[in-house]
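Novice: Provided below are the primary sequence and the corresponding predicted coordinates.
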Amino acid sequence: MNSFNYGVEHLSIGKVIDIASGKLKGTINKEAAEGIHRSWREVEKIVHAQKPVYGINTGFGPLCDTSISEKDTSLLQSNILKSHSVGVGKPIPQETAKLMLITKVQALAQGYSGISPKTLERVIWHIDNDVIPVVPEKGSVGASGDLAPLAHLFLPLIGLGEVFAGNEKQPAGQVLKEHNLQALILGPKEGLALINGTQFILAFAIKAVERLNNALNVADLIGAMSLEGLMGSSRPFDARLHAIRPYKGTKYVAQRLASLLNGSAINGAHINCNRVQDPYSIRCMPQVHGASRNAWLHLKELTEIELNSVTDNPVVFSAENTISGGNFHGQPLALPLDYATVAAAELGNIADRRCYLMSEGRYGLPKLLTNGAGLNSGLMIPQYTTAALVTENKTFCFPASADSVPTSLGQEDHVSMGSISGRKLHMVLDNLEYIQAIELLYASQALDFRRPLLSTPVIEACHQLVRKQVPFIDEDRIFSEDINQLHQLITSGEFEAIAKEAAKQHHINLNNDDEFGIY
């Protein structure tokens, strides 16, 4: 198995997902081990010198002026894990909690946090053995780090809390005993180092970058299918048009759409028609999908910076040089997460408009995409669902980062609420994936009404995949079953994979630029 060296190598979004899935193994090499050990020894020097340093021999938050004796510095660290474990709500997904563990190791292994090698080894044991702590979804304000979720994440180190082992929720202490492991006794600063940081926000950002990337790619594919079903024009995707307004995302989408449609018999059949312009939801896909891609690029860039950053406080450069700063503050990710939420919602918004357009009975398509409209409602009501999901997404678009509620008796008087930004984005993505499944239902049906004309190899491969799961609609049936089948095709990655394979076989350039990837 390929390995990744925590703390000394650059961690990409693709790599962290590969570590979580077991495709890549994270290790501590000699260089990282030396830095970790050095930082740990510097904290011990601070304790012995009895020099007041926040969180090592002082209380926390508004108790920062309260001195802690040398003999109580260890108890202080276990107390912080217990007292800060105040999360509520459902557990976050196991993969997300695992990403929190991995990203915390990457931050601590850089050698500025005073963590002991033994503690870091135990965290890595949890990752390697898929013993994943139970972390409630709510309770972080996203500054001072994600205190509550991180406290729950690391309770198992001291034998407390719960873990998922074999997909079953079990007491952490019991699982440790089964593996002949003892609960750890944390040293000075270790509890604070574990719970200070943005790893909850970051884990949600990592998954959002992956999911939104898939949704963006799928949006172009389904949008091209819808265009063909509506007999729209490919002229708006001409490279010359986008060279004179050269946003990265817009140019990228235009090139993909032009490649997807090049050589289509459907497109060629109406090249001299008297339709001057298509509606915006067809014509402006490069501008709308492209704007969402620009937001995705911004989120990806900042997420990768955070992945390779130290978000602890205080930061230990040496026993004589510690800095109490604000690297734990979640604002750098909160803002782009809110921006990406709007970007994801807009993909759903424009997809709903295309569904509506295909159901109107225009451009040679039958009303509601059925030949027997009247006795059969056809594809009338699935668009109600897209309308409901689009509206629900709009309610999630208020930026959590626009608000701040002071905490810690005013010591922490501005917080990011980035944890809420991260969770909200995934709610929007959940809805978007269903909207895309419904558009795929409409687009596939519309394409069938263009037979015997065929589209391009990629679009035909996508259509064939759909028809293996969902037959042509000639009379009413329970459409939720079709929607769920198509949703599975999209979220599993199978739909995009088929498109990529067809593009490869037929030498079609879908513009697989590294900048728009996750590695």
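Specialist: Received it, and whenever you're ready, just let me know what you need.
Novice: alpha carbons only for contacts and neighbour counts from here, please
Specialist: OK.
Novice: wait, Ile158 sits on Ala183?
Specialist: Yes - between Ile158 and Ala183 there is a contact under Cα atoms under 8 Å: 4.6 Å.
Novice: Apart from its neighbours in sequence, what residue is nearest Thr27?
Specialist: Asn5 (5.0 Å; Cα to Cα, 6 or more residues apart in numbering).
Novice: Quick one: residues contacting that neighbour.
Specialist: Asn5 is in contact with Gly26, Thr27, Ile28, Asn29, Ala32, counting by Cα atoms under 8 Å, 6 or more residues apart in numbering.
Novice: same question, Trp296
Specialist: Val209, Leu212, Asn213, Ala340, Ala343.
Novice: For Gly249, see how far away it is.
Specialist: 9 Å (Cα to Cα, to the nearest Å).
Novice: for the chain, what spans make up the strands?
Specialist: Taking DSSP state E to define them, one finds strands in the chain at 3-5, 25-27, 88-91, 132-133, 136-138, 162-165, 168-171, 315-318, 321-323.
Novice: Out of those strands, which one sits most buried?
Specialist: Greatest average neighbour count among the strands of the chain goes to strand 132-133 (a mean of 30), per mean count of other Cα atoms under 10 Å.
Novice: contact partners of that one?
Specialist: The contact list for strand 132-133 (Cα under 8 Å, 6+ apart) reads 94, 97-98, 126, 152-154, 156, 161-165, 172.
Novice: let's bring in a second model and compare:
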Amino acid sequence: MTVALDGEGLTPTGVAAVVRDQEPVSVPPEARTRVRRARERVLDVLDSGEAVYGLNTGFGELVNERIPPERVADLQTNLLRSHAAGAGRECSQDEVRAMLATRINALVKGYSGVREVVVDHLVTMLNEGVHPVVRSRGSLGASGDLAPLAHLALVLLGEGEADYGGDRLPGDEALAAVGLDPLALEAKEGLALINGTQLTVGKAALAVVDAERTVRAADVAGALTTEVTMGTTASSAAIIQDVRPHEGQAESARNVRRLCADSEIVESHRNCDRVQDAYSIRCLPQVHGAVRDAVSHLREAVEVELNSATDNPLVFAGDAFDARASGTDEATVLSGGNFHGAPLAHRLDYLTAAMTDLAAICERRVDRMVNPNLQEPHLPPFLTAESGLRSGYMIAQYTAAALVNECRSLGRPATDNTPVSGGQEDHVSMSAQSSHHARTAVDHAATVVGVELLCGAQAMEFVDDQLAAGRGTTAAYDAVREVAEPLTADRELAPELERASSLVVGGVLEAAVDGALSESLE
């Protein structure tokens, strides 16, 4: 499958397909036409001799410095070199591929003014696996993700470094390996390549995909915990949700009912003397549902941002709007603030908080399965025979607690402000930091959900084997047992924690459960 980058229809799922499934990308003819027209407008403005930010002026505080025509190309090259000043860990291959895909999609909207050859070089790099070495820190989220994108774009000049075919190569050698020559940038192109939100939105798109899977997997894990702790699914009844009709809450409650359908375990204690379950089980729909709604809120912004023009200045047709000459110019170049990451930053901070809460409720359910002071009588301490001699899943719960704590340490919003560029750029978003925090929270939450799945499957070993579990929870148990055998003696748990987390974010658990539930309806 080829993913068409046309500036209009890119989705988080499409980003994930390009990034993780290595799906090739293409730019359709209508998008190429827009790119060529925008370039013609840039040339028209240059011919007019008018001072236009980023075309023939300096940047930031140096905006009033006029650049002579013969040095305009040097201006763009110097921009990339000077702005490639990132620090910290290198971006992962996934992050770099997401940046490439989203930058191409923004450029082909036709408001950036680059030549078609620039787009083609980026497409070839992405399709052929030339991954620039990008430092992850340095962005302020306005004027976009400048430093990371400068590292990304520097390879187009044959400079910087890139990973290709398992080797790290100088930029010019990496381009040559896929049949490309280094580019000599022309007016506006350097600025168009780095002025945008592509590190933020690329990571946000992947976070949306993974967070959605993690919430759905948490529903599965919670349903499994409900069964093995002899909880009730009555708190997920539709009539309860109907009188507080939050969409996410209703979806999580519906999932629990589906997952536990036909459960003889739940039925076996329907008339027991327990009045209510603990909040971590009884309030599952409310908490999971609120997280689901938070992820949807981010998805909404990401889908808009993926298909937006986020650099500055933007190039429009002359009759679109002209603040200088009432629409009489052949082209209009307008400075604005579409590079500002606030629309993503706030929602990413929201996601961090929501995923922290999801991890927290999952960890509390883990504790109810392993804690001798809270367990049901049929469960042994820490889910192991000969407890005392053995520690079982004791430390798996420690790990879950540690991850929850780290997520909580991210709880202060990354959205903040430190003025830069001599005060010209006096309010920034720090959206890249928000994306880093959100990514950490999603990853940690997925691992905690994996811990709950492992403990739920282990707890099932101590449930009366004459009682059948629900259709969905049975499929979940089977999926867990594909990556972790029953715990019959103490063993190193780290590898299976990693495999259980992969079950969650890789979609394997979801596919297994959905398949089982679909079969039951046939």
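Specialist: Sure thing, it's come through. All values derive from a computational prediction rather than experimental measurement.
Novice: quick check, nearest of the contacts of Asn5 of the first structure to Gly364 of the first structure?
Specialist: The nearest member of the contacts of Asn5 of the first structure to Gly364 of the first structure, counting by Cα to Cα, is Gly26 at 56.7 Å.
Novice: was I right about the closest one contacting Tyr6?
Specialist: Yes - taking contacts as Cα under 8 Å, Gly26 of the first structure lies within contact range of Tyr6: 6.2 Å.
Novice: which stretches of the stretch 301-450 of the second structure form helices?
Specialist: All helices of the stretch 301-450 of the second structure, identified by DSSP state H, counting those that start in this stretch, fall at 342-370, 394-409, 431-460.
Novice: As JSON lines, the strands of the first structure with distance to Ile508 of the first structure would be great.
Specialist: JSON lines is the format used below for the strands of the first structure (distance: least, Cα to Cα, whole Å):
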{"stretch": "strand 3-5", "distance to Ile508 of the first structure": "34"}
{"stretch": "strand 25-27", "distance to Ile508 of the first structure": "35"}
{"stretch": "strand 88-91", "distance to Ile508 of the first structure": "43"}
{"stretch": "strand 132-133", "distance to Ile508 of the first structure": "42"}
{"stretch": "strand 136-138", "distance to Ile508 of the first structure": "43"}
{"stretch": "strand 162-165", "distance to Ile508 of the first structure": "44"}
{"stretch": "strand 168-171", "distance to Ile508 of the first structure": "46"}
{"stretch": "strand 315-318", "distance to Ile508 of the first structure": "50"}
{"stretch": "strand 321-323", "distance to Ile508 of the first structure": "54"}
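Novice: Am I right that Leu302 of the first structure is in contact with Leu333?
Specialist: Yes - using Cα under 8 Å, Leu302 of the first structure is in contact with Leu333, at 6.8 Å.
Novice: the more surrounded of the two?
Specialist: Leu333 (26 against 16; other Cα atoms under 10 Å).
Novice: Mind telling me what that one corresponds to in the second structure?
Specialist: Under the alignment (TM-score structural alignment), Leu333 of the first structure pairs with Leu344 of the second structure.
Novice: List the residues that contact that match.
Specialist: Leu344 of the second structure touches Thr200, Val201, Ala204, Leu298, Ala301, Val302, Ser431, counting by Cα under 8 Å, 6+ apart.
Novice: Now tabulate those residues in TSV and tack on distance to Val220 of the second structure.
Specialist: Output for the contacts of Leu344 of the second structure, formatted as TSV (distance: Cα to Cα, whole Å):
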residue	distance to Val220 of the second structure
Thr200	30
Val201	29
Ala204	24
Leu298	23
Ala301	27
Val302	26
Ser431	32
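Novice: on that earlier part again, let me know which of the helices of the stretch 301-450 of the second structure is tucked in deepest.
Specialist: Compared across these, helix 431-460 shows the largest average neighbour count, a mean of 28 (mean count of other Cα under 10 Å).
Novice: residues in the first structure aligned with it?
Specialist: With TM-score structural alignment as the criterion, helix 431-460 of the second structure aligns to 418-447.
Novice: Have a look at how far, on average, that stretch is from the second structure.
Specialist: Mean deviation of stretch 418-447 of the first structure relative to the second structure after superposition (mean Cα distance after the TM-score superposition for the first structure): 1.4 Å.
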